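K.L.:
Please find the sequence and the predicted model below.
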Amino acid sequence: MKKFKKVLVSLLGVAAVGLLLTGCSTEGDKKEEAKNKEPKDLKIGFSISTLNNPAFVYLKDQIEENAKKEGSKIIVADAQNDSAKQSDNMDDFIQQKVDAIIVNPVDSSAIAPSVEAANDANIPVVAVDRSSDGGEILSLIVSDNVKGGEMAAKYLIDTLGENAKVAMIEGIPGASATNERGEGFKKGAKGKLDIVASQNGDFDRAKSLTVTENILQANPEIKGIFAQNDEEALGALEAVKAAKRDDIVIIGFDGAEDALKSIEEKELNATIGQRFDEMAKLSLDSIYKHYKGEKVDKEIFAPVELITQK
């Protein structure tokens, strides 16, 4: 009887191991199968922070255009600069069982739980223009924001001379682009520019107009403004024109169509141009490489360039 029990236990043990191995094999097969999908078979969710910014509209258009060439399906969700709405959008993508997600975070900290949820669902996530503070990102596609901030500071130094009093209009608090562009600008300005004011414009034109009006009233001596995106720069420009302060030099960040037109018309002084076309291509390429089983770089920098009236 004892011998029979031992044999039975042994058989059950073998069966359990067999089931475990079968489970592992099935899971491995699923991952292997996932790694061999063609671009035409992929459904990709794209959560964008806002479509109220022409630069991001261009980014969306470029992603859709590049995906169309490869036959991939793109589902776009506009978070309208609301981190809670973006979280809901991410949940929807996970429920739809998309093959991958591209996210342009409203807030780098707030997006982390959604990235972790996608990780749990085995859905790769690519972050574009802004990073996530948590979860595992397949690849971060971003401009060198720190370098761009330094370039903005150098432009104001070259244009206004050292020790000029300037202001900075910051982006959305918590966004990585806000932190990095601010870091670069302060680094480039240290000991060479006097930053007398720094306020949040939330990457929004209307809010930045009001913020600039307040800055001008409190600091009439300023000679330059660095706005952390072009929408803020154009809002600042409206306030400067209304105050008849054509002596103030304004530089933005993005290279958005409205800003380039304003520069061409000799109104906005300059911008740090991002290559959103390149960022769109790199975002999709990272996903395609993943599904071909190829190595994907964790961080890819797209180029930035100074664009002036000259």
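P.N.:
Thanks, I have the structure now. Numbers count the residues shown, from 1 in each chain.
K.L.:
Every contact and neighbour count from this point should use C-alpha atoms.
P.N.:
OK.
K.L.:
can you pull out the helices in the protein?
P.N.:
With DSSP state H as the definition, the chain shows helices at residue ranges 2-34, 54-70, 83-95, 112-120, 145-160, 176-189, 205-218, 230-242, 257-264, 276-290.
K.L.:
okay, pairing it with this:
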Amino acid sequence: MLNFWAGNAPEQWEIIQDIRVNGGDTKKAQSDASALLRENADIKGFFGCNNTSTVGIVNTLLKEERTDVVLVGFDLADETKQMLQNPEYHAVTVLQKQDQMGYLGMLSLNSLIKGEKSEQKYFDTGVIMVDSDYLMENAVS
């Protein structure tokens, strides 16, 4: 991901090469996001690659009232929904189609149990980009 942005971002962008791993701990994710804000006062955006990271970043941005920072995250926890519903913040989250993931996973497992081998290695289960407009137009829970 960093290599992609380092090679494709506009020249005026500086991509911070500091990846923080929280091990599924929301409080650590929040602490990491807060530290990144302190260390990079002019930061413009965050990417949370899973629900834990996203919630930690959301909590930090809301607590520090950083309406100037954009968030792209994953999944739709209550905290993330709160940020999306606040027009002062700029955020979008990627909602995975978990029902489709589970369904296709069980189909694959059933095929393996029957001794069938699938030639398909990857399944695109699709995603939904959720922003404030999407929340207003759709009942997302």
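P.N.:
Thanks, I have it. Predicted model only: the values in this text are computed from it and were never measured.
K.L.:
about what we covered before: if we compare the helices of structure 1, which one ends up closest to residue 303 of structure 1?
P.N.:
helix 276-290 (8.4 Å; Cα to Cα).
K.L.:
on that earlier part again, looking at the helices of structure 1, which one is packed in the most?
P.N.:
Most buried of these, by mean neighbour count (mean count of other Cα atoms under 10 Å): helix 230-242, with a mean of 24.
K.L.:
Mean per-residue distance, that helix versus structure 2.
P.N.:
Superposing on structure 2 places helix 230-242 of structure 1 at an average distance of 1.8 Å from its equivalents, by mean Cα distance after the TM-score superposition for structure 1.
K.L.:
Now do that helix: which elements does it pack against?
P.N.:
Helices and strands touching helix 230-242 of structure 1, by 3 or more Cα pairs under 8 Å, 6 or more residues apart in numbering; DSSP states H and E, are helix 205-218, strand 224-227, strand 249-254, helix 257-264.
K.L.:
could you redo the last one with a cut-off of 6 Å?
P.N.:
Judged by 3 or more Cα pairs under 6 Å, 6 or more residues apart in numbering; DSSP states H and E, helix 230-242 of structure 1 is in contact with helix 205-218, strand 249-254.
K.L.:
And for the counterpart of residue 9 of structure 2 in structure 1, the neighbour number?
P.N.:
Taking TM-score structural alignment, residue 9 of structure 2 has residue 191 as its aligned residue in structure 1. Neighbours of residue 191 of structure 1 under the rule other Cα atoms under 10 Å: 10.
K.L.:
Distance-wise, check residue 191 of structure 1 relative to residue 227 of structure 1.
P.N.:
Distance, residue 191 of structure 1 to residue 227 of structure 1, using Cα to Cα, to the nearest Å: 20 Å.
K.L.:
do the same with residue 24 of structure 1
P.N.:
Taking Cα to Cα, one finds residue 24 of structure 1 at 52 Å from residue 227 of structure 1.
K.L.:
How about residue 284 of structure 1?
P.N.:
For residue 284 of structure 1, the distance to residue 227 of structure 1 - Cα to Cα - is 29 Å.
K.L.:
Over to residue 297 of structure 1?
P.N.:
30 Å.
K.L.:
Then residue 58 of structure 1?
P.N.:
Counting by Cα to Cα, the separation of residue 58 of structure 1 from residue 227 of structure 1 is 20 Å.
K.L.:
repeat for residue 12 of structure 1
P.N.:
69 Å.
K.L.:
got it, and residue 203 of structure 1?
P.N.:
Distance from residue 203 of structure 1 to residue 227 of structure 1, by Cα to Cα: 9 Å.
K.L.:
Comparing these two, which residue is more hemmed in?
P.N.:
Shown here are residue 203 of structure 1 and residue 227; by other Cα under 10 Å, residue 227 has more neighbours (33 against 25).
K.L.:
Just give me the match in structure 2 for that one.
P.N.:
Going residue by residue (TM-score structural alignment), residue 227 of structure 1 aligns to residue 48.
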